[in-house]
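In: Predicted model, plus sequence, below.
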Amino acid sequence: MSSFSVIDFSCWLVVFLGSMTAHEASHAFVAKCLGDPTAYLGGQVTLNPIPHIKREPFGMLLLPILSYVASGWMIGWASAPYNAAWAGKFPRRAAIMALAGPAANFIIASLCWLGLKFGLAAGLFAPGFTGRFSETVVPVEPGFWSVAAILLSLGFSLNLLLGVFNLIPFPPLDGSALPLLFLSSEMSQAYQKISRSGLAFLGILVAWQIFPRIYRPIWYWMESTLR
């Protein structure tokens, strides 16, 4: 593996772990604030990725590494436990908890976008290659700014992806909790039962099929603001 590949892999791993950890820690923190300490007691109200890796070692570490070796991309998953009885009793709180994860990703993506804009304005970066996650911008000079360009490019692109994907309104994705903000208590309970059924696997398959049509125009538009 070349030195550039080592740098690229390391940046991917740092951004992937950081983004997934922030997503799950946000779920856990908001749940604790709203009355469910389950994830907090499990040690997941933290930006330290280790507790999250221990909970989902395959999805958080092994699969991302294997997928990167196979394709140059990292895919995986993570999770934060919650009390289903609490979610059933307080469906709106459960919805806010669910939406906290994508919100964290959008905040990180926005901060990285600001970093990219600053680097471009300061002459540290130049516009990169359209459609390449790790090269939204490229450094003008080699060295530290090469790593910064990759980290910010990945931080922007990957967190935008995570935020958009998780907002697709199919269970078990976070966006499926959106209706809970508006449904009555009785309808919320029925909806939650359906969401926890075997239909969740079907939801992932449907979301995976429609996601590129949703994400690509959003990403290309956001990327165009950096040119």
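Out: It's in.
In: From now on I want contacts and neighbour counts done on CA atoms only, so please keep to that.
Out: Will do.
In: looking at this protein, which residue lies furthest from center?
Out: Centroid-distance maximum for the chain: E186 at 31.1 Å, with CA atoms, centre = their mean.
In: which is the next helix or strand following the helix or strand hosting I96?
Out: Assessed by DSSP states H and E, I96 sits inside helix 91-121. Per DSSP H and E, the first helix or strand lying C-terminal to helix 91-121 is strand 125-127.
In: and the helix holding I96, what does it pack onto?
Out: Packing contacts for helix 91-121, counted by 3 or more CA pairs under 8 Å, 6 or more residues apart in numbering; DSSP states H and E, involve helix 3-33, helix 84-89, strand 125-127, helix 144-166, helix 185-195.
In: hold the first one in mind and look at this next one:
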Amino acid sequence: MDSLISTLAIWALPVVLAITLHEAAHGYVARHFGDPTADLAGRITLNPLRHIDPVGTVLVPALILAASSLFSGGGILFGWAKPVPVNFGRLHNPKADMLWVAAAGPFANLLMALGWGILFKIATSTSAGEYTVPMMKMADAGMQINIVLMVLNLFPLPPLDGGRIAVSLLPNRLAWQFARIEPYGFPILLVLLFTGVLGMILWPLMAIFRYLLALALGF
């Protein structure tokens, strides 16, 4: 039980920040390109309470962490926040601007992964103290969750960000046909997750990015 509480304490802040700032970034970029929907709904904010989904932000990550702690599992930790409302029809150039709105979330995760990586570097370079190990573990968790969310969301399947980026880049006819997958995207994602196919695709990409991050920051 102590191990579980410790795990949840270390991961809570990185998970909440990773998920909520990802969503806020979508809203901010949508406003920049002409759609004020998220802004009017009060969703362009750093207040995590405005973005938290009780199931996706709290329950699902907690259950995955609990299972990993109790059974030494190696599953992909993931979750989601309340989607930021975006009216793509109100963007200045809907098809082209969709790319930047979609890419904003993964880009926010990239920046957070770099930030946590810098904190990890500081922790490992600091003399051992009362807070050194917890800071190092939290920074490591921050890198992990942001790398997972970045790579997962870039998977080219609507309604994931990667799917919307693909719709933006494809020719109009193909884009329209590909976008029709969106209602089935989440069930497809769950099937890929629970059959292990998603992990087989994403783990190598996450490992490569983690290696490049370590190489760049020198740890």
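Out: All right, it came through fine. Here the structure is a predicted model, which is why all the values come from computation and not from measurement.
In: What value does the TM-score take for this pair?
Out: The TM-score (TM-score structural alignment, normalised by the length of structure 2) is 0.80; 206 aligned residues with a CA RMSD of 2.7 Å.
In: before we move on, the earlier item: nearest to A98 of structure 1, out of the helices and strands packed on helix 91-121 of structure 1?
Out: Nearest to A98 of structure 1 among these is helix 3-33 (6.2 Å), distances taken as CA to CA.
In: and the angle for the closest one with helix 91-121?
Out: Angle, helix 3-33 of structure 1 to helix 91-121, by axes from the mean of the first three to the mean of the last three CA atoms, to 10 degrees: 150 degrees.
In: now for helix 3-33 of structure 1, which elements pack on it?
Out: The contact analysis (3+ CA pairs under 8 Å, 6+ apart) places helix 3-33 of structure 1 against helix 38-41, helix 49-55, helix 63-71, helix 91-121, helix 144-166.
In: And the helices and strands packed on helix 91-121 of structure 1: which comes nearest Q209 of structure 1?
Out: Proximity to Q209 of structure 1 (CA to CA) singles out helix 144-166 among those, at 11.1 Å.
In: mean shift between that closest one and structure 2?
Out: Once the two are superposed, helix 144-166 of structure 1 sits an average of 1.5 Å from its aligned residues in structure 2 (mean CA distance after the TM-score superposition for structure 1).
In: Trace that helix over to structure 2 and give me the residue numbers.
Out: Aligning helix 144-166 of structure 1 against structure 2 (TM-score structural alignment) gives residues 131-153.
In: what sits up against the matching stretch?
Out: The contact list for stretch 131-153 of structure 2 (CA atoms under 8 Å, 6 or more residues apart in numbering) reads 10-11, 14-15, 18-19, 76-78, 105-107, 109-110, 112-114, 116-117, 119-120, 123-124, 126, 160-162, 202, 205-206, 209-210.
In: just to revisit the earlier point, let's have the helices and strands packed on helix 3-33 of structure 1 in a markdown table, adding mean neighbour count and distance to A200 of structure 1.
Out: Formatted as a markdown table, the helices and strands packed on helix 3-33 of structure 1 follow (neighbours: other CA atoms under 10 Å; distance: least, CA to CA, whole Å):
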| stretch | mean neighbour count | distance to A200 of structure 1 |
| --- | --- | --- |
| helix 38-41 | 18 | 22 |
| helix 49-55 | 18 | 20 |
| helix 63-71 | 15 | 21 |
| helix 91-121 | 21 | 15 |
| helix 144-166 | 22 | 13 |
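In: Figure out which of the ones you listed is closest to R196 of structure 1.
Out: helix 91-121 (13.5 Å).
In: closest to V137 of structure 1 out of the helices and strands packed on helix 91-121 of structure 1?
Out: Of those, nearest to V137 of structure 1 by CA to CA is strand 125-127, at 4.6 Å.
In: Output the contacting helices and strands for that closest one.
Out: On a contact count with 3+ CA pairs under 8 Å, 6+ apart, strand 125-127 of structure 1 meets helix 91-121, strand 137-139.
In: can you put the ones you listed in a markdown table and add distance to E24 of structure 1?
Out: Formatted as a markdown table, those follow (distance: least, CA to CA, whole Å):
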| stretch | distance to E24 of structure 1 |
| --- | --- |
| helix 91-121 | 6 |
| strand 137-139 | 28 |
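In: quick revisit: columns distance to V6 of structure 1 on top of the helices and strands packed on helix 3-33 of structure 1, output as a markdown table?
Out: Shown next, in a markdown table, are the helices and strands packed on helix 3-33 of structure 1 (distance: least, CA to CA, whole Å):
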| stretch | distance to V6 of structure 1 |
| --- | --- |
| helix 38-41 | 34 |
| helix 49-55 | 21 |
| helix 63-71 | 11 |
| helix 91-121 | 22 |
| helix 144-166 | 11 |
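In: which one of those lies closest to F201 of structure 1?
Out: The nearest among the helices and strands packed on helix 3-33 of structure 1, by CA to CA, is helix 144-166 at 14.3 Å.
In: and the angle from that closest one to helix 91-121?
Out: Going by the same axes, to 10 degrees, helix 144-166 of structure 1 makes 150 degrees with helix 91-121.
In: just to revisit the earlier point, and of the helices and strands packed on helix 91-121 of structure 1, who's closest to L61 of structure 1?
Out: helix 3-33 (8.0 Å).
In: How about L63 of structure 1: what's its closest non-neighbour residue?
Out: G76 (5.8 Å; CA to CA, 6 or more residues apart in numbering).
In: how close does the residue minimising distance to the centre of structure 2 get to S6 of structure 2?
Out: The residue lying closest to the centre of structure 2 (CA atoms, centre = their mean) is L149, at 2.8 Å. L149 of structure 2 sits 22 Å away from S6 of structure 2, going by CA to CA, to the nearest Å.
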